[in-house]
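Chemist: Make a model of this:
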Amino acid sequence: MPLRRSLPAGLLLALLLLTACTSAPEDPGPAPAGGGPFPVTVEHAYGSTTIPAAPTRVVALGVSDADPLLALGVTPVGLSAFSSYEQTGGLGPWARDRVQGEPPVVLTGDPNPERIASLRPDLIVAVSAGLDQPTYDVLSRIAPVVARPAGTIAFGVPLAEQTRTIATALGRAEEGEQLVAQAEAAFAQARAEHPEFAGRTGTAVLPFDGRYGAFTDADARGRFMTSLGFTLPAGVAEIETGGSFYAELSSERLGVLDGDVLVMLADQPALRAAVDADPVLQQVPVVADGRMVITDADTTGAMSYNTVLSVPYALERLVPQLSAAVQKAPPGN
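Modeler: Predicted coordinates:
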C-alpha cells in the first residue's frame, strides 16, 4: 500500500518512513496505559473502534504518533518514524528521554501485518498515517485500530486532533487536553514575544528532484508557520494543490515564494548544494536579500512532526532565526 500515492519519488523518500527494524522485546511490555473508564470508543475515518481495556502494548504506525504516546507516559512496543531518525530508535531528540523500559521496535515501509502481529499489540494507533480501508481491515484482525479522524487527510492530522484522538484511546482525555493547551500556549508565547511576525508572509519549502514543495497549512510544516502568525505568500496560496499538502514548484514558478521569510528544509548536504547552486532561486528577493532560513536536520524534524513534544524544541531553535530574517524585510512587504 503506497502511503502517499500523489508524492513524487524524491519527496516520498524525504518525508516518509524508511527506518531500520530491530528485534521484538521479550518483556511483557510497558505498564498499563490506564487512567480512564473502559471500554472507550474512538470515532475515526473508517468508523469507530472500541478499546475494551487499558492498553499495555501499543504500536504507533503514524510517523509522529509515538510523540503523544510518550508525552502521556506510554512507550510503544513498535513505531514508525521519519527516515532521518532510523539510527536513533525512530525518535527525535525531543522524545528520546521519554522511553521507559525496552526501546520500541522500529517498523519500516508499508504496514506488515505479520511483523505487527509479532509485537502482540492490544492497540494499533495509525493517526498520522496513510492507512487505507483494506489495510485497516487487516490490522483490525490483530488488535483494535485507531485511524485518523474523519475529514482529515493522510499524514495531515493537526496536533490537537492527533493528541486528543490518541489520549481518548488511552483513556486519558483530560491529560490530552492539557498537552494541547501547553502546545498552544507555547505558540501564543512565541507570537507575543515576536509581534514582528504578525501579518508577515512566509513559506516552508522542501527541495526535491530539482523542484520545490511549498507546504500549505494542510501540512504540519505549513501549520507551524501559520501558528506563529505567518501567512502564505499570495502566489503560493493561489496554486491549486488538488487536495495535497504542498504546492509543487518548478524553476520558472519560484517567484511565488517571495515573501518576508523563507524556511528551506535543506538539511542534507546534497539538498543544500542544490539550493545554493540554483540560479533562479538565488534571484528571488527573499533569498537574494538574505531572508532565507536553512534548517538543520533536527529542526526540520521537529517542525515536520509538529507534535506536543516537538513544538517547544522547534520553537527554541527556529524562532530566533525567523525573527532575524523578518527584521531584514522591508516594511509592508
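Chemist: going forward, measure contacts between C-alpha atoms and count neighbours the same way
Modeler: Fine.
Chemist: So residue 243: helix, strand or coil?
Modeler: Of the three states, residue 243 takes coil under DSSP: H, G, I helix; E, B strand; the rest coil.
Chemist: In this structure, mark out all the strands, start to finish.
Modeler: 40-44, 47-51, 58-60, 78-79, 105-106, 123-126, 145-147, 202-208, 211-215, 246-249, 261-264, 292-294 (DSSP state E).
Chemist: Please spell out which residues along stretch 271-286 are buried.
Modeler: Under the neighbour-count criterion of 16 or more other Cα atoms under 10 Å, stretch 271-286 has 271-272, 274-275, 281-282, 284-286 buried.
Chemist: Could you also give me the structure for this next sequence, so I can compare it with the first?
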Amino acid sequence: MKLQPLVGISSAIVLSLTLAACGGSTSGAEAPTEAVEIAHAMGTTEVACTPKRVVTLGQGETDSTLALGVTPVGVVSPWTDDWYSYLPKKVEEAEVVGTEIEPDLEAIAALEPDLILGSKLRHEALYGQLSQIAPTVFTETIGVAWKENVGTYAAALCREDQGKEIVEAYEARAAAIGEDLTAAGQGDTEVSIIRFMPDQVRIYLTGFPGSVIRDAGLPRPKSQTVADWETSEQLIEISEERIPEMDGDVIFEMVSADHYAQQGTQTVDEQIQRWTSTDLWKNLSAVKAGKVVEVDESVWNLGGGIGAANAMLEDLEKYFASAR
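Modeler: Here you go, the predicted model:
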C-alpha cells in the first residue's frame, strides 16, 4: 500500500528582552530597537527583532522557519532533487547556499542576512565564521529534538509565542489521533519504521519519525523499543540475519525516488530486491498480512520540522482510516 506524498514548545532556551537605543531621546529620534538574547548550543547571541533576512542551514530549520511564517532568503539544498512536496511553495523563492553538509559561506555572506539558523551537530566548526557574517543561533542536534528546536528558532525569529502555539497545536492533533485510534481498536498497533539504502538498511528507533509515532501514542515492536528515550541511538543499521527485528503489526517503509540512483555497486532497488526475496523477509508477520506501507521519506525522515511532523500525522490518519 502506497501513501501519496502530502502537498501541502516547549523549549529550554533562556530568553531575555533588552532594548538597544538607536538614537537620542529628543522628538523625531528613531524608536529603540528591540532585541532578544538567545542562549543556545554555542553560547548566547543577541538578535535584533524582527529578523527579515534569514538563512537556514538545515532541513528542519527551513521547514520550521516557513511554518513560523518567515520565508528564508537563503537555504541549503534538499536531500532530493526537488523540494519536498509538503513544503510551502515559497521555499522556491530562497537562494540555495550550498548543501547541509557543505554550506557556501561566500554565498551566505552575499545575502547580507540578519540571522543564521543551524545546528551544532552539522556546523559546529563553522560557527565562528558564520557569526562574523550575522547573528547565528544553533540548536544542539537534529532529529529527536525537533520540537525543542522549533522553540529555539521561534525565539530567534522573535516569534516565541507563535512557536509555542504551533507545537501545542501539533501535540493536540497527535493526541487526538491517538485517542481516535484507541476508540477504533487500533491503538495497540505496533509500528515498525525502516529504510532501504544502496549501502545499508536501517531501522528507526527514536529520532524524528519515532517521536511522531510516540506522540500519537502508538507502540513499537519489542525489538524497536528503547529503554531510555533521551540517550538511545536514533537508528540502527542491520544485516540480513536481523531482518526479524524489522517486523511489526505494520511496517512503514520510507522511500524516495532519488535514492534509486546508483551508489557504489548497487542501487537501492537491487538492495530491496535482495532483502525482500529472503525467507526471513517473507516470513515477517506484516509481510504475510500485506501491511508493508510505502511512505514518503521527505516527510518521514528528511524534513525534520513541524511541517513534516504534521504531514506525517496526516499519513497516519490516512493509513489507519483505510485499514478499518
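Chemist: Quick check: TM-score for this pair?
Modeler: TM-score for the superposed pair, counting by TM-score structural alignment, normalised by the length of the second structure: 0.75. Supporting figures: 276 aligned residues with a Cα RMSD of 2.8 Å.
Chemist: hmm, back to that, with distance to residue 117 of the first structure and mean neighbour count as added columns, please give the strands of the first structure in TSV.
Modeler: Listed next are those as TSV, based on distance: least, Cα to Cα, whole Å; neighbours: other Cα atoms under 10 Å:
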stretch	distance to residue 117 of the first structure	mean neighbour count
strand 40-44	22	17
strand 47-51	17	16
strand 58-60	10	30
strand 78-79	11	30
strand 105-106	12	25
strand 123-126	10	26
strand 145-147	12	29
strand 202-208	35	25
strand 211-215	35	22
strand 246-249	34	22
strand 261-264	39	26
strand 292-294	41	21
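Chemist: Same list (those strands) but as JSON lines, adding distance to residue 186 of the first structure.
Modeler: Converted to JSON lines, the strands of the first structure look like this (distance: least, Cα to Cα, whole Å):
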{"stretch": "strand 40-44", "distance to residue 186 of the first structure": "28"}
{"stretch": "strand 47-51", "distance to residue 186 of the first structure": "32"}
{"stretch": "strand 58-60", "distance to residue 186 of the first structure": "25"}
{"stretch": "strand 78-79", "distance to residue 186 of the first structure": "27"}
{"stretch": "strand 105-106", "distance to residue 186 of the first structure": "30"}
{"stretch": "strand 123-126", "distance to residue 186 of the first structure": "26"}
{"stretch": "strand 145-147", "distance to residue 186 of the first structure": "27"}
{"stretch": "strand 202-208", "distance to residue 186 of the first structure": "19"}
{"stretch": "strand 211-215", "distance to residue 186 of the first structure": "22"}
{"stretch": "strand 246-249", "distance to residue 186 of the first structure": "25"}
{"stretch": "strand 261-264", "distance to residue 186 of the first structure": "20"}
{"stretch": "strand 292-294", "distance to residue 186 of the first structure": "21"}
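Chemist: What's residue 93 of the first structure aligned with over in the second structure?
Modeler: Alignment note (TM-score structural alignment): residue 93 of the first structure maps to residue 85 of the second structure.
Chemist: Its match - how many residues pack around it?
Modeler: 14 (other Cα atoms under 10 Å).
Chemist: What's the separation between it and residue 297 of the second structure?
Modeler: Counting by Cα to Cα, to the nearest Å, the gap from residue 85 of the second structure to residue 297 of the second structure is 11 Å.
Chemist: Equivalent analysis for residue 272 of the second structure, please.
Modeler: Distance from residue 272 of the second structure to residue 297 of the second structure, by Cα to Cα: 15 Å.
Chemist: Next: residue 147 of the second structure.
Modeler: When Cα to Cα is the yardstick, residue 147 of the second structure and residue 297 of the second structure sit 19 Å from each other.
Chemist: same question, residue 77 of the second structure
Modeler: 16 Å.
Chemist: buried sites along the longest helix along the second structure?
Modeler: Ranked by residue count, the top helix of the second structure under DSSP state H comes out as helix 160-183. By 16+ other Cα under 10 Å, the buried positions in helix 160-183 of the second structure come out as 160, 162-164, 166-167, 170-171, 173-175, 177-181.
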